[in-house]
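[1] Provide a 3D model corresponding to the input given below.
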Amino acid sequence: TNPSPETSIVVLAGFTLFALLFLALGVAMTVSGVRLVFSGKASRQGLERPDIERRGLGTTPLRPPGRLARWSRTPSGQVLLSSKRMYLIGAIVVGLFALFWNAVVFLALRDTPLRSGLFGVIWLLLGLPFVVVGVGLLAVTVYLLLGALNPIVEIELPRESIRPGETLEIRWRLRGGAGRIATLGIWLEGNEVAVHAVGTDSERESRLFHRATLVERSALGPRPDGRAQLQVPAGAMHSFRSPHNEIAWTIDVHGEAPRWVDLRAVFPIRVEAEPA
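    Model prediction:
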């Protein structure tokens, strides 16, 4: 028996709601990937603007910096930060979601040829945004895979934390494929993050309050490495995190690679409060 009109309306409304949520999820992941692609250029430009304010690019409990970075200790007791897994895990996650997304879209559109009449044309037009998002997800996956082929950034710290006013000597090095990196910059950043309630939603703002250049190098050679002085200014705010506010200190690495994906890595560090 054919379903009643009321049942048909409920099914259609449910399917429409699911499709819109599915589309919103895909768009969110694609936009995040596009922002990742262009954030390297924005970060580099920010070196010349220490008072720059960035919205939505900060570090919050929902988006901690360097969340895919590897933390370990060397045999000598040094703290070793490594970017080994950053791009690779991102490529795997986005790639699996892209395969799922495109499989669903393909199954939904493959049995709707244009000869089905006006309904077929409308169905294909409605499916076009889903196809665009699927292509975008595949492009982001390729970008992350290329990024995974970049050199691994390793930074050694003498201990896990630093206090304002202290100076620590750090060691840095690039492992594998460093020949494609034309210039390298490493800097210390301090960001103040706030999450504000806007109606039923929330808005995140990030303000860069400190940036200090640690390394600027070109013509790196086959096995680039070096040392740098890491100093947090005296009187600076220590690391802090709450549900709505955060002070985040990070070591940011950016390497420019002509005709390739730029090298980017972000490592969180802990700044302790000054002794009373």
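
[2] going forward, measure contacts and count neighbours with C-alpha atoms only.
    Will do.

[3] host element of the nearest residue to Thr213 once chain neighbours are set aside?
    Computed as C-alpha to C-alpha, 6 or more residues apart in numbering, the closest residue to Thr213 that is not its neighbour in sequence is Trp187, at 4.3 Å. Secondary structure from DSSP states H and E places Trp187 in strand 183-198.

[4] for Leu81, same thing?
    Following DSSP H and E, one finds Leu81 within strand 79-82.

[5] Can you spell out which helices and strands pack onto the next helix or strand after that strand?
    Once strand 79-82 ends, the next helix or strand along the chain (criterion: DSSP H and E) is helix 86-109. The elements that helix 86-109 packs onto, with contact taken as 3 or more C-alpha pairs under 8 Å, 6 or more residues apart in numbering; DSSP states H and E, are helix 118-148.

[6] Which other helices and strands does the helix it packs on contact?
    Contacting helix 118-148 under the criterion 3+ C-alpha pairs under 8 Å, 6+ apart are the following elements: helix 5-46, helix 86-109.

[7] could you say what helices and strands the first one packs with?
    When you say that, I think you mean helix 5-46. helix 118-148.

[8] Next, the buried residues of the helix it packs on.
    When burial is assessed from 16 or more other C-alpha atoms under 10 Å, helix 118-148 yields the following buried residues: 120, 123-124, 127, 130-131, 133-141, 143-148.

[9] and the angle from that helix to helix 86-109?
    Orientation of helix 118-148 against helix 86-109 (axes from the mean of the first three to the mean of the last three C-alpha atoms, to 10 degrees) gives an angle of 170 degrees.

[10] now helix 118-148 against helix 5-46, angle please.
    Here helix 118-148 points in a direction 30 degrees away from that of helix 5-46 (the same axes, to 10 degrees).

[11] this one next, for a side-by-side:
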Amino acid sequence: MNPNPNDTAAGFVALPSAGALTVEEANQTARSSVTRVIIPVGLAGVGKTTLLTELYGKFLQGPFAGHQYAWSRTLHGFEQRSHHARTTSGRATPETLRTPLADRDVFLHLRLAPEEGAAPARDLLIADWPGEEFRAMRDDVQTARAHPFLYRADHVAFLVDGGRFGTQALRQEARHDTDMLIQSILDAGVDGAVKSVIYTKWDAALNGDGADQLEDFVEAFEGEIRRKHEARAGELQFIRTAARPESGSEVCRGKNLDEVLRTWLRSARRPLEVPASTGVQTTREFDRFRSSSPQRAD
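    Sure, this is the predicted structure:
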């Protein structure tokens, strides 16, 4: 019989897997260091994981966006997600595997240090949740309320599929999906985090059959989102990105990922206004979590 590797009495020590972090592991990281919690929100196929792996890839090349790589608890998790985009995978074209449904609440971790100066390093915990989970949130606000880490987020980034925005037959549906996702997250009471809207696959947006009306459509969309949601969401920043453009595209690889990273690093939760006690005891576990969540001023 093989000894149990977790049995320290047998002389074995359980080593970290370096895979994506569970909620419990993410909590440990958030408690032990100055941490920014980032939740990218978007439906399946929008490019969440591709954006994260390309961001990681920038640090494999050297300092990026004024920061340098210091450490990661999830190197294996990043490498697993990055493998199919590399020539060593043997694939004809780069691609990113979709986040499995089983990875409902997992996080990737990066510790980044300023390239210059003596400022301390900061940790990023970035959610890599499956798009199907966000579809469920879009359709039912209770699903969003079942994710306590949403209420600890410093930044919630709503991802919009630029390819759908550049396609006449798909852009209205994509516009509606984004609007409903923002509405649902706000209705769930996620009001402390800084929020942004990130367009992915901007190269595809520029090459779609609706490219000639793209700017007018985007201007109208952004105006509508601001009118409907900024009163609760706070000022929204809109960023156009192309993490991994199609071969032959004139758009540079990693377009505006530096802006995304800087935005995430400088984000910090707005202090929540805690109403005076009414003398009514909170009984729901969810409500107790919200009332006891630490408020960080860093």
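
[12] What value does the TM-score take for this pair?
    With the length set by TM-score structural alignment, normalised by the length of structure 1, the two chains reach a TM-score of 0.30; 147 aligned residues with a C-alpha RMSD of 6.6 Å.

[13] Which stretches in the stretch 151-298 of structure 2 count as helices?
    Using DSSP state H, counting those that start in this stretch, the helices of the stretch 151-298 of structure 2 run over 162-165, 171-187, 202-207, 214-233, 257-266, 285-292.

[14] and whichever strand or helix holds Leu51 of structure 2, what does it pack onto?
    Here Leu51 of structure 2, judged by DSSP H and E, is contained in helix 48-61. The helices and strands touching helix 48-61 of structure 2, judged by 3+ C-alpha pairs under 8 Å, 6+ apart, are helix 75-82.

[15] mind redoing it with 10 Å?
    The criterion is 3 or more C-alpha pairs under 10 Å, 6 or more residues apart in numbering; DSSP states H and E, and the helices and strands that helix 48-61 of structure 2 contacts are strand 35-41, strand 67-71, helix 75-82, strand 107-114, strand 122-127, strand 155-161, strand 194-200, helix 257-266.

[16] just the angle between the fifth one and strand 155-161, please?
    On the basis of the same axes, to 10 degrees, strand 122-127 of structure 2 is oriented at 50 degrees to strand 155-161.

[17] list the buried ones in strand 122-127 of structure 2?
    By neighbour count, with 16+ other C-alpha under 10 Å as the criterion, the buried positions of strand 122-127 of structure 2 are 122-127.

[18] now swap in the shortest one and tell me
    Under the neighbour-count criterion of 16+ other C-alpha under 10 Å, strand 67-71 of structure 2 has 67-69 buried.

[19] possible to save those residues as a markdown table with distance to Thr50 of structure 2?
    Supplementary listing: these in a markdown table, determined by distance: C-alpha to C-alpha, whole Å:
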| residue | distance to Thr50 of structure 2 |
| --- | --- |
| His67 | 20 |
| Gln68 | 20 |
| Tyr69 | 19 |
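
[20] what's around the residue nearest to Arg171 of structure 2 when sequence neighbours are not counted, how many residues?
    Once its chain neighbours are removed from consideration, Arg171 of structure 2 has its nearest residue in Phe165; the separation is 4.3 Å (C-alpha to C-alpha, 6+ apart). Burial of Phe165 of structure 2, expressed as a neighbour count using other C-alpha atoms under 10 Å, amounts to 29.

[21] Would you mind measuring from Phe165 of structure 2 to Leu52 of structure 2?
    Using C-alpha to C-alpha, to the nearest Å, Phe165 of structure 2 is found at 21 Å from Leu52 of structure 2.

[22] what does Asp287 of structure 2 give?
    Computed as C-alpha to C-alpha, the Asp287 of structure 2 to Leu52 of structure 2 distance reads 31 Å.

[23] same check, this time on Ala113 of structure 2
    Separation of Ala113 of structure 2 from Leu52 of structure 2 (C-alpha to C-alpha) stands at 18 Å.

[24] Tell me where the longest strand sits in structure 1.
    Among all segments of structure 1 classified by DSSP state E, the strand with the greatest residue count is strand 201-218.

[25] List the buried residues for it?
    Taking 16+ other C-alpha under 10 Å as the criterion, strand 201-218 of structure 1 shows 204-208, 210-215 as buried.

[26] Including distance to Val79 of structure 1, could the residues you listed go into TSV?
    As requested, those are exported to TSV (distance: C-alpha to C-alpha, whole Å):
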residue	distance to Val79 of structure 1
Arg204	31
Glu205	31
Ser206	28
Arg207	28
Leu208	26
His210	23
Arg211	22
Ala212	21
Thr213	21
Leu214	18
Val215	19
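
[27] Going by distance to Thr7 of structure 1, which of those residues wins?
    Sorting these by distance to Thr7 of structure 1 puts Arg204 at the head of the list, at 41.4 Å, by C-alpha to C-alpha.

[28] between the helices and strands packed on helix 118-148 of structure 1, which one is nearest to Glu169 of structure 1?
    Comparison of those against Glu169 of structure 1 by C-alpha to C-alpha identifies helix 5-46 as nearest, at 23.6 Å.

[29] Show me what whichever helix or strand comes after the closest one packs onto, helices and strands only.
    Scanning the chain past helix 5-46 of structure 1 towards its C-terminal end, the next helix or strand to appear is strand 53-55 (assignment: DSSP H and E). Using 3+ C-alpha pairs under 10 Å, 6+ apart as the contact criterion, the neighbours of strand 53-55 of structure 1 among helices and strands are helix 5-46, strand 183-198, strand 201-218.

[30] Which other helices and strands does the shortest one contact?
    Read that as strand 183-198 of structure 1. With contacts taken as 3+ C-alpha pairs under 10 Å, 6+ apart, strand 183-198 of structure 1 sits against strand 53-55, strand 201-218, strand 225-231, strand 245-256, strand 263-271.

[31] The longest one vs helix 5-46, what angle?
    Going back to what we said before, that points to strand 201-218 of structure 1. Angular relation of strand 201-218 of structure 1 and helix 5-46 on a 0 to 180 degree scale: 30 degrees, by the same axes, to 10 degrees.
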